[in-house]
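S.K.: sharing a model that was predicted from the sequence below.
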Amino acid sequence: MKGKDSSNRKYDKLNLLPDNLLGRKPVSLMKEGIQQFLKDKVILVTGGGGTIGSEICRQAARGGAKQLIVLDNYENNAYELQQELAGTYHKLNLVVEIASIQDKASINNIFNKYKPQLVFHAAAHKHVPLMEDCPEQAIKNNIFGTYIVINAAKKYKTEKFVLISTDKAVNPTNVMGASKRFCEMMMQSMKNCEGTKFAAVRFGNVLGSNGSVIPLFQSQIARGGPVTITDKRIIRYFMTVTEAACLVLKAGEMASSADIYVLDMGKPVRILKLAEDLIKLNGLTPYKDIDIIETGLRPGEKLYEELLTRKGELTPTVNHKIFIEKQEEIAFSQINYSLQQLKKAINTGSSEKIRLALKEAVPTYKEPSEVNKLADEYLL
C-alpha cells in the first residue's frame, strides 16, 4: 500500500465482511423445528470453543437447552465463550469441560456424568499444511478421537450424534481431508446401530473462521500488502458461520440413518476474486494500492474442492437447500481392521507408513497431482 493509513478504514472489522464476499444470498435454515429440537435437551459440543462449535453453542443456548456442555482442550477459547454465554443467557445451565477427545477416560467420565442427549462433534485438527507435516496427530485426534467420542455416545445412549465434516473429505488429496473422510466412513458403519442416530454434515470453507483466508487477507491488507494466494485458478465453496451452524443443527433434527448432509451453496468462488473484493471493501484498489501475488500450491492442496463423492447421488430433504448424499453401507469389521492398521503405522513413527495406511483405509485418497491435472477440464 502506498502511503495509506490502515487504522481508520471503514471495513477493518471482519464481522462486516462475510455476506458481501459470499457471492450469493445467505441461506436461512433456522426454523421452529430446530428450536423444538434443542429445547430442554442436554447438549454436548466438542470443540465448543472453535468457530463452528461456539456458534452451535450460541444457537443451543438461544434454543432453550436444558444443559449445555462445552468441551474443548483449548482453555482460552472455552473461557471466552463461557463469559459470553453466561453474560447473555443468565438462566442457562452451562458447563465447561477442558479435555482432549483423545483421552478415553475423561470422555467417558464426561458422558457418564452428564448423559448428553445430543452431541455435536466439531473437535478436529483442520489445518491442511500442518497436518501434512504431522500426519500422526491428524489420525490420533481426528480418527481415534472421534472413535472414542462415538463409542461414548453409544455406551451412554446419546439420542443423536452429528459429525462436522468438510468438503476436503471428498476425494481427499491431503491427510486432514482423508482423516475426515474416514470419520464419515465410521458414521456409515453405524447405519444399523440401535439407539443412537448418527449423521455427518459436509460443507465448504467458513468465511471468517479461524484459519480461513479472510483473516489472513485482512491482516495482509492492514500491513499494506501484498495479498498472497497460492494459485489464481483456485475455487472454493464458502458459507457463513451462521449457515454452517444452522446446517449442523438442521441435520441433527432430521438425522435418522447415518446419512451425510450437504448444503446447496451455489457456485464456488474464485479465491482471486475473493481477494480483489476484500481489497475493494477496504476502500482500496487491487493491483494499485494492494498487489496480489501467487505463491504456489501448498502440499496436499487442490485447485478445487467438491461436495459429493459420487456425482448426482443426491436425495432431497424437506428443506430444499439440504440434500443427503447416498452412501454405501460399510461393515464395522472393515473400520476395525483399518483402525488396527493405522495404530500399527503410528507406532512405527514413520510418516511414510502412516500415509500408506491412511491411503489403504480411505480408497479415494489420492495425490494432489492426480487430481489437479484434471482441474483445467473441471474448471471449464
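M.R.: Arrived safely, thanks for sending.
S.K.: from here on, contacts and neighbour counts on C-alpha atoms
M.R.: Fine.
S.K.: tell me which residues in stretch 84-99 are buried?
M.R.: In terms of neighbour count (16 or more other CA atoms under 10 Å), stretch 84-99 has its buried residues at 85, 92, 94, 96, 97, 99.
S.K.: residues in contact with that stretch?
M.R.: With contact meaning CA atoms under 8 Å, 6 or more residues apart in numbering, stretch 84-99 is reached by 58, 61-62, 64-75, 78, 82, 106-107.
S.K.: now stretch 114-122
M.R.: Stretch 114-122 is touched from outside by 41-48, 50, 52-53, 146, 153, 156-164, 248, with contacts defined as CA under 8 Å, 6+ apart.
S.K.: ok, of the contacts of stretch 84-99, which come out buried?
M.R.: For the contacts of stretch 84-99, buried by 16+ other CA under 10 Å: 58, 61-62, 64-73, 78, 82, 107.
S.K.: from those residues, which land in helices?
M.R.: Residues of the buried ones among the contacts of stretch 84-99 located in helices (DSSP state H): 58, 61, 62, 78, 82, 107.
S.K.: tell me who's in contact with the second one.
M.R.: Contacts for residue 61 (CA under 8 Å, 6+ apart) come out as 68, 85, 89, 92.
S.K.: for the fifth one, same thing?
M.R.: Residues touching residue 82, when contacts are defined by CA under 8 Å, 6+ apart, comprise 94, 96.
S.K.: that older thread, nearest to residue 262 among the ones in helices among the buried ones among the contacts of stretch 84-99?
M.R.: Checking those against residue 262 by CA to CA gives residue 58 as the nearest, at 21.9 Å.
S.K.: kindly provide the distance from that closest one to residue 246.
M.R.: According to CA to CA, to the nearest Å, residue 58 and residue 246 sit 11 Å apart.
S.K.: here's the one I want to compare it with:
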Amino acid sequence: MKSDTIDLSSEVILVTGAAGSIGRELVFNFASKNPKQLILVDISETGLSNLIKELQINYPKLNFVYFTESICNSAFIDFLFQKHKITSVFHAAAYKHVSLMEQNICAAITTNIYGAKLLIDSATTASVRRFIFISTDKAVEPISVMGRTKKVVEDCLVWKQQEGSLPQICTLRLCNVYGSSGSVVPVFKNRIALNLPLEIKGQNVKRAFIAVEEINDITDWLLAQIDCGGIFIPKNPKVFTILEIAQQVIRDFKNISPEEYPIQFIDLPKSEKQEESLKNTSENIIQLEGSPLVQLKTMKQRHFNLELLERCFFAAKSYDEQEALKSLKNLCIEG
C-alpha cells in the first residue's frame, strides 16, 4: 500500500516523545494524512511549544491535543486512555543518551521501563489496536544501562504478545537516525561552530544509520498492515565509521577538505561497542515484500520475571542504584 493511500480518518494516534527528533517526524507525517485526532505527549515544555506552533501554521485544521506530562505519571496515563479512544500508540519517549544514563541508572529505569510498562498495560486494558515501541540496536546484547532498559521493554512486549490479546505489539528496532538530537552529527556541528576539534570515541568505530525521512516510509508501512506484531528492523541501513561521518560533516558544514580540520581520537567508553548489531544470533531475518523493514523471528521462548521487574522498579524509585543495576542486569540475563 502506498503511503498516500493510507486512510487515517478513523485513527486516534498517541505519540509519546512527540517533540523529539523521531517523535516530530512521526507527528508531521501523521498530520499530513489528516487523522481523526493526534495526541502529543512530551515532558519538554519548550520542545512541545515549538511543535505546536509549527503544527498550527502548517496544519491549521488538524485535530490534536497535547500534554506536557511524564509517561511515569500513572494517573495521567490512566486519564489519557479513559478520555480518548486511542487506536494506535507510537511510543518514542525515552532517555537515550548512553553515557548520560550510565550516571543516571534510576532515572533510566523509571522512564524507559516503568513508563513503557504503564503505557502498554493501559493500552491493553483499553483494547488499543496497535502499540509500536521505538527501540534501538543498543538493546541487542546490551552492555550499557540505556541498552539494557530497552532490551527489558522489548522482552516484556514479546511476552505480552505471546498472551495473544490486543493490542498488536510491534517493536521497531532502529539504528542511528542521521542528524537526530541523540546522534553524533549535531555534536560535530556544534563543535565546528565553536571552532573546536572534533572528538571521535575509539578507532574505526562503526555505526548503522538511516535518514530521518525513512521513518515516514517505515511507519506508513506499519500502519497499512492488518497484522504488524513482532520485531522489525530497517532493511537497508548504511554503515559508516564515525570518522567518515565526521569528514562528511566537515565537508557539508565547513565547506573545506576534512584534512584541514582538526580531529582527535579519545578512548571508547566501556558502555559503547566497537560495532552495534540490529539482530542477535538467535534471531532470523524474514524478508517482507515491498517493505522498508525486515522481520525478526526467534525460536527462543521468551520468559519474563515480573517479580524481578517490580524489585527493579522499587530499587530505582528508592534510588538504590546498586540494587537497581543488579536487577536490571538480571532481567536482561533472564530475557
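M.R.: Looks like it arrived, so ask away. This structure is a prediction, so every number in the text was calculated from the model and none was measured.
S.K.: overlay them and tell me the TM-score.
M.R.: The TM-score (TM-score structural alignment, normalised by the length of the second structure) is 0.93; 332 aligned residues with a CA RMSD of 2.0 Å.
S.K.: show me what residue 81 of the first structure aligns to in the second structure.
M.R.: Under the alignment by TM-score structural alignment, residue 81 of the first structure pairs with residue 51 in the second structure.
S.K.: wait, its match sits on residue 21?
M.R.: No: with contacts counted by CA atoms under 8 Å, residue 51 of the second structure stays clear of residue 21, the gap being 10.9 Å.
S.K.: what about whichever residue in the first structure pairs up with residue 189 of the second structure, how many neighbours?
M.R.: Using TM-score structural alignment, the partner of residue 189 of the second structure in the first structure is residue 218. By other CA atoms under 10 Å, the residues close to residue 218 of the first structure number 22.
S.K.: ok, now residue 340 of the first structure?
M.R.: Residue 340 of the first structure: 12 neighbours (other CA under 10 Å).
S.K.: strands of the stretch 151-300 of the second structure, start to end?
M.R.: In the stretch 151-300 of the second structure, the segments counted as strands under DSSP state E, counting those that start in this stretch are 168-174, 176-178, 198-201, 206-211, 230-234, 238-241, 263-266, 283-287, 293-298.
S.K.: tell me which of those strands lies nearest to residue 310 of the second structure.
M.R.: strand 168-174 (21.8 Å).
S.K.: which stretch of the first structure lines up against the closest one?
M.R.: Going by TM-score structural alignment: strand 168-174 of the second structure matches residues 197-203.
S.K.: what about that stretch, distance to the chain center?
M.R.: 11 Å (CA atoms, centre = their mean, to the nearest Å).
S.K.: now stretch 93-103 of the first structure, how far from the centre of its chain.
M.R.: Between the centre of stretch 93-103 of the first structure and the centre of its host chain there is 19 Å, according to CA atoms, centre = their mean.
S.K.: in three-state terms, label the residue most central in space within the second structure for me.
M.R.: Closest to where the C-alpha atoms of the second structure average out (CA atoms, centre = their mean) is residue 134, at 3.4 Å. When classified by DSSP: H, G, I helix; E, B strand; the rest coil, residue 134 of the second structure comes out as strand.
S.K.: what residue in the first structure is paired with it?
M.R.: That one, residue 134 of the second structure, aligns with residue 164 by TM-score structural alignment.
S.K.: please tell me I have it right and that match contacts residue 200.
M.R.: Yes: counting by CA under 8 Å, residue 200 is a contact partner of residue 164 of the first structure at 5.9 Å.
S.K.: roughly how far does residue 266 of the second structure sit from residue 121 of the second structure?
M.R.: For residue 266 of the second structure relative to residue 121 of the second structure (CA to CA), the value is 43 Å.
S.K.: make that residue 294 of the second structure, sorry
M.R.: 27 Å.
S.K.: so for the two, which sits in the more crowded spot?
M.R.: Set residue 294 of the second structure next to residue 121 and count neighbours by other CA under 10 Å: residue 294 wins out with 18 against 15.
S.K.: residues in contact with the aligned partner of the more buried one in the first structure?
M.R.: Residue 294 of the second structure maps onto residue 323 in the first structure when the alignment is built from TM-score structural alignment. Neighbour list for residue 323 of the first structure: 261, 262, 263, 264, 314, 315, 316, 317 [criterion: CA under 8 Å, 6+ apart].
S.K.: between these, which has the most around it?
M.R.: Within the contacts of residue 323 of the first structure, residue 261 tops the neighbour count with 29 neighbours, counted by other CA under 10 Å.
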